[in-house]
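Asker: Okay, structure incoming, though there's no sequence with it:
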């Protein structure tokens, strides 16, 4: 695998030195905390815009992220089911999810991970995905990267701008949303509600003999409200509230579980104030944010089992953040400098009770984190962008952790070329369950666990190729990445506690291409190669496929009509022990590989008037029974038709 990756990277480096963005969708904040044009960011960034969300028919966060290079989605069924992300081969707990810059990872989750299977996108304006260690900016859980959800904003030139959508289709599915936003003098506002309900499909693989083919439906609702006030130019005060609740059916492997249901709720609120000082040279802001996750899973007696369980989880996070951006003076050839610095305090609390006696697990604990961060960036000779950042986190109960990141981007405008390199460190703090969880007398958490630590780097290039009179006829690019992770948290030999024993070696390449042969056609391709192995045994880590390929296109054959086909191939991946099942239902404790799978989606939209658009969304057109997680298959073929409006 290493030989293939290195030879591929070398071949691309010889053929074309890289990949330069021709269209900058907006400035990026996630990668540096300073609004920076995408082409100047020394990191691999994917931006999914509101236009792409609508044209490609993305209703959920998992759907939107599926084609991101270097990111692998692993769902245990359809919407509402537990869905993990493996970013550049790192563990599922190594991706930090933000909402407008505020962490969302659930403190009550055993690994403090984020469930990507629960969020709708009606109130989301854009999604920024930062690949690579970002702990120097965001601290714990950003070892593998960051996903930042940016909510919709009110238009500055409209007092009342309503928008909405309504759609229905396969499996008795209904999706609807209604919102309004506007600016009234010094005040601006936004309010929206949305819902998704479906009868769903069977999540347990139908290849199992004992499956009941029982459907796992879901009813999901969400509401968002924002109120902003600008007393003077350069000063803003705002509050944001967001709530969602999902009720859904769950399944087990290798047999269905018809009375297994879940209820997942999240409250989110923040108040923030920001002002500009010294003629705008210094921007300072203060934010107070609170999130609460409440989850309940009930399993009642049925014809397959008389067992009754009710698992309860409650996680809370209170965050106080002070951030600053100072525009630095020019120093000879060094221009457009910026210094960002700030301090952060957060408190996480988890209260959980799950499982059945005598193996019932309890968690009732909290921990505080205090951190400070500093970063600087400059542009030299109008060609070289340099960035460097440092952060120190102190988590109550164990020693502090200092992380760093440096990077550069070198521009060669004569060849529409951009060269990029970066390196840095990351860490994952132990979760509250890992430190303080207790299962009867059989398992006791380890409060002395050390953080998981990583050291990695990446380098790549991007370039536009003109042809046939088009300056951006093609765009080619590649990125090679490598990281070493140590002090991974795992069970001891007796499964009685957790210890820092494991290590992982990860390397890979992200190859991308875009072709624009005609004004009405854009085609894109991404191929991710990943090798993630246990450093001690050299065995592949579970659920990290060596190959993931995505193909997509935007076709406008006639005015007002947009067609967006998407094809995704996921190669074989290793599964862990105790995850393999025979058709008879018996379990096998030896590791095995999951089969590869291909998914074809298609969306089309037609703009009836400037304000009203009709759309059609078809997913899994080939009715594939692909199992991204062994034993759980993706939903079958579905079609949804509807309309959206924005006045």
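Answerer: Nice, thanks for sending it over. The model shown is predicted, which means the values in this text are computed figures rather than measured ones. Numbers count the residues shown, from 1 in each chain.
Asker: okay, CA-based contacts and neighbour counts for the rest of this
Answerer: Noted.
Asker: Walking through the stretch 401-550 of the chain, point out its helices one by one.
Answerer: 432-436 (DSSP state H, counting those that start in this stretch).
Asker: can you map out the strands along it?
Answerer: 401-412, 417-428, 438-439, 443-444, 452-467, 470-491, 498-518, 521-534, 547-555 (DSSP state E, counting those that start in this stretch).
Asker: dump the residue contacts of the nearest residue to residue 385 once chain neighbours are set aside.
Answerer: Nearest residue to residue 385, sequence neighbours excluded (CA to CA, 6 or more residues apart in numbering): residue 379, at 4.4 Å. Going by CA atoms under 8 Å, 6 or more residues apart in numbering, residue 379 touches 333-337, 385-386.
Asker: Now go through these and say which are in strands.
Answerer: 334-337, 385-386 (DSSP state E).
Asker: Buried residues in the longest helix seen in the chain, which are they?
Answerer: Using DSSP state H, we find that the single longest helix of the chain is helix 2-15. Residues 5, 8-9, 12-13 are the ones in helix 2-15 that count as buried (16 or more other CA atoms under 10 Å).
Asker: quick revisit: and the strands of the stretch 401-550 of the chain as TSV, adding mean neighbour count and distance to residue 306?
Answerer: Shown next, in TSV, are the strands of the stretch 401-550 of the chain (neighbours: other CA atoms under 10 Å; distance: least, CA to CA, whole Å):
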stretch	mean neighbour count	distance to residue 306
strand 401-412	22	48
strand 417-428	25	39
strand 438-439	22	22
strand 443-444	18	26
strand 452-467	22	40
strand 470-491	21	30
strand 498-518	20	32
strand 521-534	21	39
strand 547-555	21	41
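Asker: dropping in the other structure now:
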């Protein structure tokens, strides 16, 4: 089946390239337009009212649709690697998992400390707060990515701890694209729009199938090496209805992953994962008074995760099981959760120079299913009860979570005003949790704009992350356990920003200082991996970014980050980051070279020693050719040098996790007038 998909995709791409097409010789400097587009973007992520990159009171990086295409990125994690202060790593909890961290503060293999938004609505997992599967979010659906560095709890509450990533969806125009590659069997995307008066329907659909890369790795259950791969398939569809001042977005996504690492163990026979999510995001705008614009929101989010993996070598319980079984211990876990949210948000234009934002939220998250089925009794294994009961049908039920719920009440207020060349902001949010009490997150800031080219910003903010249902309610298992005594972790952040902007260049330099209280960190408790509140920590560093289009039809985008002080728990993070993106337009041909740098990191071994993970540059190349206003073709090559880059491992019995080798994708796009 996969071979047939790849044959169809390859044939379609070749047929499209070979068609006689007209050449568009429009002599427009696309990169100058791209920078101008960026400067004109109205950003609402940080303050809930419209700001430009010059006046927003936050360190921010924005990728427009043209930026995404110039980068040749297909998934969100590929773009986040180019954001100052952000690091993307591949981990081993799921076979095709990428995790992001902001300012070197990570939480193992998850991205719980970063809040992910879809059109301004929070979409982190209701049960775990994770966003690792969002890192594989297909960018076909996205028009713009707004990335905030630093705290956002004064507006959004929990999880907006070290960053906020807002994915702005595309307004559909009739288009079809087809892609294939050396690992990619096929990637088909289509979108269409129906519009009548003040009513519109946007429909988008994407289906992907990949054989993945091949790896030669140490076998988890023997002293030999084993060949494995990381195949995956994914589909997503998105429907957005807009009628006047009301809109409803429905997004459904499923990702299936096989083989490679699962729970940090390799098993080509048993390792399988399925992640499915459905988002219903609705909002309605009302003009309450001449100066007060209100928005009512309703969110419903459902996630369903199915994980299968192997836990022991074959024959481990052969002599002590009843009935006797040579099978390894293996099983499948089922995790389901949902979240419902109601919100009322307001923007009050007090005077020409002052405005205020205020609102309230109610949210209920629930773990509706947390159980698994295994072929041996896990209770017998944990309690060392001999003989261990075996179940050839793999129908021994084990509960893995408390299947509990959490209710949140939140309220925020924010005042903004301008005096002369200064813009001021002050505000805060109060969140109340049944189990964790009250959390208050303030913010204050000043933006000084002495000229049309220079901006200076001084910012202070606090944030928190409340423990998730999966962290407090996880039942004791063979290797992991929850901790019901966890408290919220908190952060205080200072930012000083200098920014220069002119029609051909934007330069930003940002220094920051973070102070963490009660950080939630991994710990070994009773021989099992768990979480605990650690000692207070701090970090500080400098982030910089340059976008330059001074030469006609060319653009350079650079970023650099250095952390001068990192918490002890951040040993898996690099202290120096950099990225390069160079694009050149020659007629209708666009060429691009991009790369990311990660300095040395460390991984922890089972003996408690640290091993060094070497630094590396990862280079990519992009080529795009526009035949006409209707046809285009692109080629993207990732890991251009085919280097064997490695990430630190979460598990202490692995020496690192390999990244993908060289892989290329060719895509043909057909637009319809």
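Answerer: Cool, the structure landed. These numbers come from a predicted model, not from an experiment.
Asker: Only the buried subset of the ones in strands among the contacts of residue 379 of the first structure, as a PyMOL command please.
Answerer: Remark: buried members of these, expressed as a PyMOL selection using 16+ other CA under 10 Å:
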select buried, resi 334+335+337+385+386
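Asker: Please enumerate the strands of the stretch 101-250 of the first structure.
Answerer: Under DSSP E, counting those that start in this stretch, the stretch 101-250 of the first structure gives strands at 102-103, 124-131, 145-151, 161-169, 173-184, 187-201, 216-229, 235-249.
Asker: Which residues outside the last one are in contact with it?
Answerer: Just to be clear, that refers to strand 235-249 of the first structure. By CA under 8 Å, 6+ apart, the list of residues contacting strand 235-249 of the first structure from outside reads 80-81, 118, 215-230, 258-276.
Asker: what range in the first structure does stretch 14-21 of the second structure sit on?
Answerer: Using TM-score structural alignment, none of the residues of the first structure align to stretch 14-21 of the second structure.
Asker: Give me the distance between the lengthiest helix in the second structure and the centre of its chain.
Answerer: Longest helix in the second structure by number of residues, with DSSP H as the criterion: helix 2-18. From the chain centre to the centre of helix 2-18 of the second structure is a distance of 30 Å (CA atoms, centre = their mean, to the nearest Å).
Asker: before we move on, what about stretch 5-25 of the first structure?
Answerer: 24 Å.
Asker: do the same with stretch 183-196 of the first structure
Answerer: 25 Å.
Asker: That one: which residues count as buried?
Answerer: Across stretch 183-196 of the first structure, burial judged by 16+ other CA under 10 Å covers 183, 187-196.
Asker: What residues in the second structure pair up with it?
Answerer: Against the second structure, stretch 183-196 of the first structure falls on residues 195-208 (TM-score structural alignment).
Asker: circling back to that earlier point, show me which of the ones in strands among the contacts of residue 379 of the first structure is closest to residue 300 of the first structure.
Answerer: residue 386 (58.1 Å; CA to CA).
Asker: still on that earlier bit, can you redo the buried residues of helix 2-15 of the first structure as TSV, where the extra columns are distance to residue 362 of the first structure?
Answerer: Formatted as TSV, those follow (distance: CA to CA, whole Å):
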residue	distance to residue 362 of the first structure
5	45
8	49
9	48
12	52
13	53
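Asker: Now the residue nearest the centre of the second structure: closest residue in space that isn't a chain neighbour?
Answerer: The centroid of the second structure falls nearest to residue 135 when counting by CA atoms, centre = their mean (3.6 Å). Leaving out its chain neighbours, the residue that sits closest to residue 135 of the second structure by CA to CA, 6+ apart is residue 77, at 4.8 Å.
Asker: Map the one you found onto the first structure.
Answerer: Match for residue 77 of the second structure (TM-score structural alignment): residue 62.
Asker: who's in contact with the aligned residue in the first structure for residue 517 of the second structure?
Answerer: Under the alignment by TM-score structural alignment, residue 517 of the second structure pairs with residue 486 in the first structure. By CA under 8 Å, 6+ apart, residue 486 of the first structure lies in contact with 452-454, 501-504.
Asker: Residue 556 of the second structure is in contact with residue 579, isn't it?
Answerer: No. Between residue 556 of the second structure and residue 579 there is no contact under CA atoms under 8 Å: 10.6 Å.
Asker: corresponding residue for residue 600 of the second structure in the first structure?
Answerer: Residue 600 of the second structure maps onto residue 572 in the first structure, by TM-score structural alignment.
Asker: which element is the corresponding residue of the first structure for residue 295 of the second structure on?
Answerer: Matched by TM-score structural alignment, residue 295 of the second structure corresponds to residue 285 in the first structure. Element membership for residue 285 of the first structure, per DSSP states H and E: strand 282-299.
Asker: now that strand: how far from the chain's centre is it?
Answerer: Distance, centroid of strand 282-299 of the first structure to centroid of chain: 16 Å (CA atoms, centre = their mean).
Asker: what's the matching range in the second structure for the helix or strand following that strand?
Answerer: Going down the chain from strand 282-299 of the first structure, the next helix or strand is strand 309-328, by DSSP H and E. Matched against the second structure by TM-score structural alignment, strand 309-328 of the first structure falls on residues 331-350.
Asker: Residue 200 of the second structure contacts residue 192, correct?
Answerer: No. Between residue 200 of the second structure and residue 192 there is no contact under CA under 8 Å: 10.6 Å.
Asker: What is the burial count for the residue nearest to residue 135 of the second structure?
Answerer: Neighbours of residue 77 of the second structure under the rule other CA atoms under 10 Å: 25.
Asker: What's residue 150 of the first structure aligned with over in the second structure?
Answerer: Using TM-score structural alignment, residue 150 of the first structure sits opposite residue 168 in the second structure.
Asker: What residues of stretch 138-155 of the second structure count as buried?
Answerer: 138-155.
Asker: doesn't residue 593 make contact with residue 618 of the second structure?
Answerer: No. Between residue 618 of the second structure and residue 593 there is no contact under CA under 8 Å: 10.8 Å.
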